[in-house]
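Enquirer: whatever this is, show me its structure:
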Amino acid sequence: MSANKPLSARQKKAIAAAIRKAQMQGRRAASAQQTIPYKEMYPDGICKVKDNYFTKTIQFFDINYQLARNEDKNEIFENYCDFLNYFDQSISVQFSFLNQTVDMAEYEKAVHIPEQADNFNDIRIEYMGMLKNQLSRGNNGIIKRKFITFGIEADNLKAAKQKLERIETDILGNFKALGVQARPLNGLERLELLHCTFNEGEKDKFGFHWDLVHKTGLSSKDFIAPTSFDFRDSRTFGMGGRIGTVSFLQILAPELTDRMLADFLDLDMGIGVNIHIKSIDQSEAIKTVKRKITDLDKMKIEEQKKAVRSGYDMDIIPSDLATFGGEAKNLLEQLQSRNERMFLVTVLVMNTADNKQKLDNMFFAAQGIAQKYNCALKRLDFQQEQALMSSVPIGLNQIEIQRGLTTSSTAIFVPFTTQELFQAGDEALYYGLNALSNNMILVDRKKLKNPNGLILGTPGSGKSFSAKREIANAFLVTQDDIIICDPEAEYAPLVSRLNGQIIRISPNSHDYINPMDINLNYSEDENPVQLKSDFILSLCELIVGGKNGLEPIEKSVIDRAVINIY
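Expert: A predicted model of the protein is given here:
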């Protein structure tokens, strides 16, 4: 057919039909379930993302880093570098840091004090009001959770399970070396995490168990998917009743600081930071850097030849060539002689809000933090769907914007700030606000590794007030016995107000201590009479004093007398 020959009516009709069909296919919306990019979730926590790609997730908790001494910080940083170096090119890693809103009514149940059959319920109500006020001052209904999701390629589930379990054991061991508590998530917990991510701010509770898959014929996606996804806007996305946007961190600064990630996570709003890390084979990384150095040397020679032909000094070369050459040689030295590897890193920041105005304000705040550290936060235009699915802890990175960083440069996004103490138990006591995160400290010391406590501070800083507040808290919440040794009689008014018993011991008081008294329950394993005999011998020896103390015959008399008396 000649290229200049006009189309026939039949051909025009066929082309028009093909165009309409393509347009209809383009308009056909995928379901919310089809948008979520995984194939199957298994009860043991393994997720089949693709036919040959499987992932698992571990939740880890915080340690005190930002408030630590410099030498402790350096030790944590070096151990974290060793942790990153564990991952080779066969393992894909995703760190997820999620600030998510919670129902304050549910959250306030942690500080609820039940009424008791005494005359102090009015004080309990007043104290509980103070706790709720402190709770609202702290996290503003935001919970912060941290996860690491790792994935490998395998031919089938059985092969993937063996490799993932080995990697999981190694990761937990590395976290233990860092002093970090961590635990793997099972399939139900991973689905609950995805449900919370996709349905943030919604009141619908996560209700799923594995029998529902067989009974209803639905997949696990049906129980975690929001009501809808909307990606019609190139710069934002709709997810259920919320609007959001995902941006990538453009790293421009020559040096980064370990405060950047912490500042992002300190924002009192719904924000999620995801860091995708992919290791490069060490030998391949060195070859790549050497090739770049060779290319730079070649360009330098070309510039020198051009200088000779033009008749000026051949040592005058463009400053960019000199700078890039020095940086490339420094990078090669780090890879060859130091404990450094090369990683491809993608940093994604996701903001969600109830309306567009709040979203713009949140994005502006996050953008300000990036600019503070000489970086830029760029929205992923026309890639919001891929960016959103790369911002959920599935372990899949669909954004091809990557930055090559060494181990120490990657580890500068240190995921630790300060350890939180918030135990929602029946006997958890209030101990103030965290100095760094401003979150409430609520803990049952009896459940900690070391239940002992020590109050330190300068004169007038509130040591006595802190002790009295804890005493009152323990009285209102627990059934524990409270015993106070108070030489200055400072706590007597509080004990009187709580209807406690005050025992005054002095030469002029009417209360005395009888050192000869004995309690038959004094010891469970040893003879209480023998223990009492030893005590009285020591007491008499202390009273008698002298150079030699008690004589043997005196000890014998006391021992026989004690046995006869008791």
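Enquirer: alpha carbons only for contacts and neighbour counts from here, please
Expert: Fine.
Enquirer: may I see the buried residues of stretch 220-228?
Expert: Buried residues in stretch 220-228, counted by 16 or more other CA atoms under 10 Å: 220-221, 223-226.
Enquirer: between these, which is closest to residue 416?
Expert: residue 224 (29.0 Å; CA to CA).
Enquirer: roughly how far does that closest one sit from residue 387?
Expert: 18 Å (CA to CA, to the nearest Å).
Enquirer: and the most centrally placed residue in the chain, what element?
Expert: Geometric centre of the chain, nearest residue: residue 146, 3.3 Å, by CA atoms, centre = their mean. Using DSSP states H and E, residue 146 falls within strand 142-153.
Enquirer: now do the strands in the stretch 401-550 of the chain.
Expert: Taking DSSP state E, counting those that start in this stretch, the strands of the stretch 401-550 of the chain run over residues 403-406, 429-433, 440-443.
Enquirer: name the helices or strands packed onto the longest one?
Expert: Under the contact criterion of 3 or more CA pairs under 8 Å, 6 or more residues apart in numbering; DSSP states H and E, strand 429-433 touches helix 121-138, strand 440-443, helix 463-477.
Enquirer: relative to residue 81, which of these is closest?
Expert: Nearest of the helices and strands packed on strand 429-433 to residue 81, taken as CA to CA: strand 440-443 at 30.3 Å.
Enquirer: quick one: residues contacting residue 219.
Expert: residue 213 (CA atoms under 8 Å, 6 or more residues apart in numbering).
Enquirer: can you show me the strands along the stretch 51-200 of the chain?
Expert: 53-60, 92-101, 142-153, 182-184.
Enquirer: make CSV out of those strands and add distance to residue 348.
Expert: Putting those into CSV (distance: least, CA to CA, whole Å) gives the following:
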stretch, distance to residue 348
strand 53-60, 18
strand 92-101, 10
strand 142-153, 15
strand 182-184, 23
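Enquirer: which one of these lies closest to residue 315?
Expert: So among the strands of the stretch 51-200 of the chain, strand 92-101 is nearest, using CA to CA, at 45.0 Å.
Enquirer: now do that closest one: everything it contacts.
Expert: Taking CA under 8 Å, 6+ apart as the rule, strand 92-101 contacts 141-152, 197, 200-201, 265, 269-279, 391-393, 395-396.
Enquirer: got a PyMOL select line for the buried ones in these?
Expert: Selection of buried members from those for PyMOL, criterion 16+ other CA under 10 Å:
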select buried, resi 141+142+143+144+146+147+148+149+150+151+152+197+200+201+265+269+270+271+272+273+274+275+276+277+278+279+391+392+393+395+396
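Enquirer: gap between residue 100 and residue 499?
Expert: Distance from residue 100 to residue 499, by CA to CA: 44 Å.
Enquirer: next up, for comparison:
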Amino acid sequence: HFDWKDLVKSGLSVKDAIAPTAFAFKNSRTFQMGGIYCAASFLSITASDISDQLLKDFLDMDSSQIVTMHIQSVDQNRAIKTVKRTITELDRSKIEEQKKAIRAGYDIDIIPSDLATYGRDAKALLKELQSQNERMFLVTFLVLNTGRTEQELENNVFQASSIAQKHNCNLCRLDFQQEQGLMSSLPLADCQIEIQRGLTTSSTAIFIPFTTQELYQSGKESLYYGLNALSNNLIMVDRKKLKNPNGLILGTPGSGKSFSAKREITNAFLVTDDDIIINDPEGEYSPLVNRLKGQVIKISPNSTQFINPMDINANYSEEDNPLSLKADFILSLCELVVGGKEGLLPVEKTVIDRCVHLIYRKYFANPCPENMPILEDLYNALLQQDEKEAHHVATALEIYVKGSLNLFNHRTNVNVNNRIVCYDIKEL
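Expert: Alright, predicted model coming up:
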């Protein structure tokens, strides 16, 4: 139990609550921290090529361990001088080998392969430092393994050593330096282990792969979209502020697409003031909409709920004349109904536009619900026209007026002004 109020009375500090009961450094290779057995090791980086998979494998171990890196920058001039000095030593060793070759009577070009490899690597390193914007760093890589028993500790150390060997490195135990290894592993920025490995900028960056792209917008209407797969941070986005606010939910069957959509709908309903319109071909959103006190509109041939496509009001258009926008909508509707590659002919568009203005005349003279036109009024107005094209469009509309699909030939009897509306078209 810990309470800030108790600190003043007891004379203790937060360290007394955090620190283990005791430390025991009984032997050279392990130590005890409270009831936990620990062992500090350093990573001997002997591989010519390493990747960030090494660090990932260490962090993915099932056991609890502390991975610590102490990185110290080296002055550029000092680094270049050190590499040049090393090249000079390698050249001197190469000359010695060539002298031996002359005395022994064999070709002077035959020198030890290690010497040739080190020479090439040293010259490449010098080139990187001088002309490729690389710097030199001294890195101390420590791993502190833990276990509840000595056997469990040894198993964890063996697993860590196997990971190091897989990447052509060695994990070496700090003999007689376990206390210094513990102090160096704590987040105190105090490295007491004088084992360092020189690495360039690009090689050192392998051990710091924690660059993740975060997506977090701190607005009042930001919605939760999940967790970042790399950093596990929240993804909060207000799509309305993005350049393209549209969204798609893609996934295999059973992966949770519908659940994701329902969660986002609920989030938007609670956080924002937006209207929510759902087109539901599977009939799966009705329970959610009913719980949110929304309006579920079931559209089917035997439904008792109706929507009038001819509905209009004074606020239908932001412009002065709402009838123009409505006429455009009805033209699009008739174009779908008539079908065909060419769509509506110019004459057909003309007669439809003429009839639309005729049937809304009565409503705008006295705008009450009883005077709202329905699809049958358009059908009758088309039949009264002289053009044969008007009769062609009326015949195409007949199935929606007097036929088996007459579900749109009624006045609206549902609340389409509800904040959340679901159109259930499963049986359509």
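Enquirer: which ones are touching residue 81 of structure 1?
Expert: Here residue 81 of structure 1 is in contact with 407-408, 411 (CA under 8 Å, 6+ apart).
Enquirer: same question, residue 269 of structure 2
Expert: Residue 269 of structure 2 neighbours (CA under 8 Å, 6+ apart): residue 276.
Enquirer: correct me if wrong: residue 290 of structure 1 contacts residue 332.
Expert: Yes - using CA atoms under 8 Å, residue 290 of structure 1 is in contact with residue 332, at 7.4 Å.
Enquirer: neighbour count: those two, which is higher?
Expert: Between residue 290 of structure 1 and residue 332, residue 332 has the larger neighbour count (other CA atoms under 10 Å), namely 20 against 16.
Enquirer: quick one: map that one onto structure 2.
Expert: When structure 2 is aligned by TM-score structural alignment, residue 332 of structure 1 is paired with residue 126.
Enquirer: do residue 341 of structure 1 as well
Expert: Structural correspondence for residue 341 of structure 1 with respect to structure 2 (TM-score structural alignment): residue 135.
Enquirer: how about the contacts made by its match?
Expert: 73-74, 76, 79, 129, 200-201.
Enquirer: returning to that earlier point: now that we have the contacts of residue 81 of structure 1, which one has the most neighbours?
Expert: Result: residue 407 is most packed of the contacts of residue 81 of structure 1 (other CA under 10 Å), 22 neighbours.
Enquirer: can you find the partner of it in structure 2?
Expert: Alignment note (TM-score structural alignment): residue 407 of structure 1 maps to residue 201 of structure 2.
Enquirer: is residue 197 of structure 1 in contact with residue 394, as I believe?
Expert: No - applying CA under 8 Å, one finds residue 197 of structure 1 not in contact with residue 394, separated by 11.2 Å.
Enquirer: residues making contact with the strand holding residue 146 of structure 1?
Expert: 52-61, 90-102, 160, 163-164, 268-270, 393-395.
Enquirer: can you check which part of structure 2 that strand sits on?
Expert: Aligned using TM-score structural alignment, strand 142-153 of structure 1 spans no residues in structure 2.
Enquirer: quick one: distance of that strand to the chain centre.
Expert: Distance of strand 142-153 of structure 1 from the chain centroid (CA atoms, centre = their mean, to the nearest Å) equals 9 Å.
Enquirer: ditto for stretch 157-171 of structure 2
Expert: Taking CA atoms, centre = their mean, the mean C-alpha location of stretch 157-171 of structure 2 is offset from the chain mean by 32 Å.
Enquirer: so which bit of structure 1 is that stretch matched to?
Expert: Taking TM-score structural alignment, stretch 157-171 of structure 2 hits residues 363-377 over in structure 1.
Enquirer: now the matching stretch: buried residues?
Expert: 363, 366-370, 373, 375-377.
Enquirer: touching, the match of residue 332 of structure 1 and residue 82? I think so.
Expert: No - distance between residue 126 of structure 2 and residue 82: 9.6 Å, which falls outside the contact criterion (CA under 8 Å).
Enquirer: returning to what we had before: how close does the match of residue 407 of structure 1 sit to residue 361 of structure 2?
Expert: As judged by CA to CA, residue 201 of structure 2 and residue 361 of structure 2 stand 79 Å apart.
Enquirer: swap in residue 242 of structure 2?
Expert: Taking CA to CA, one finds residue 242 of structure 2 at 43 Å from residue 361 of structure 2.
Enquirer: am I right that residue 172 of structure 2 falls within a strand?
Expert: Yes - counting by DSSP: H, G, I helix; E, B strand; the rest coil, residue 172 of structure 2 is part of a strand.
Enquirer: right, and it touches residue 39 too?
Expert: No - when contacts are counted by CA under 8 Å, residue 172 of structure 2 is not listed as touching residue 39 (10.6 Å).
Enquirer: who has more neighbours, the two?
Expert: Using other CA under 10 Å as the criterion, residue 172 of structure 2 and residue 39 rank with residue 39 on top: 27 against 16.
Enquirer: which ones are touching the more buried one?
Expert: 29-31, 144-146, 153, 157, 173, 178.
Enquirer: can you list those in TSV and add secondary structure and distance to residue 96 of structure 2?
Expert: Shown next, in TSV, are the contacts of residue 39 of structure 2 (DSSP: H, G, I helix; E, B strand; the rest coil; distance: CA to CA, whole Å):
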residue	secondary structure	distance to residue 96 of structure 2
29	coil	41
30	coil	45
31	strand	48
144	strand	44
145	strand	45
146	strand	49
153	helix	48
157	helix	43
173	strand	36
178	helix	42
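Enquirer: which one of those is nearest residue 112 of structure 2?
Expert: For these, the closest approach to residue 112 of structure 2 (CA to CA) belongs to residue 173, at 31.4 Å.
Enquirer: show the contacting residues for the nearest residue to the closest one once chain neighbours are set aside.
Expert: Closest residue to residue 173 of structure 2 apart from its sequence neighbours, by CA to CA, 6 or more residues apart in numbering: residue 41 at 4.2 Å. Neighbouring residues of residue 41 of structure 2 by CA under 8 Å, 6+ apart: 142-144, 171-174, 181.
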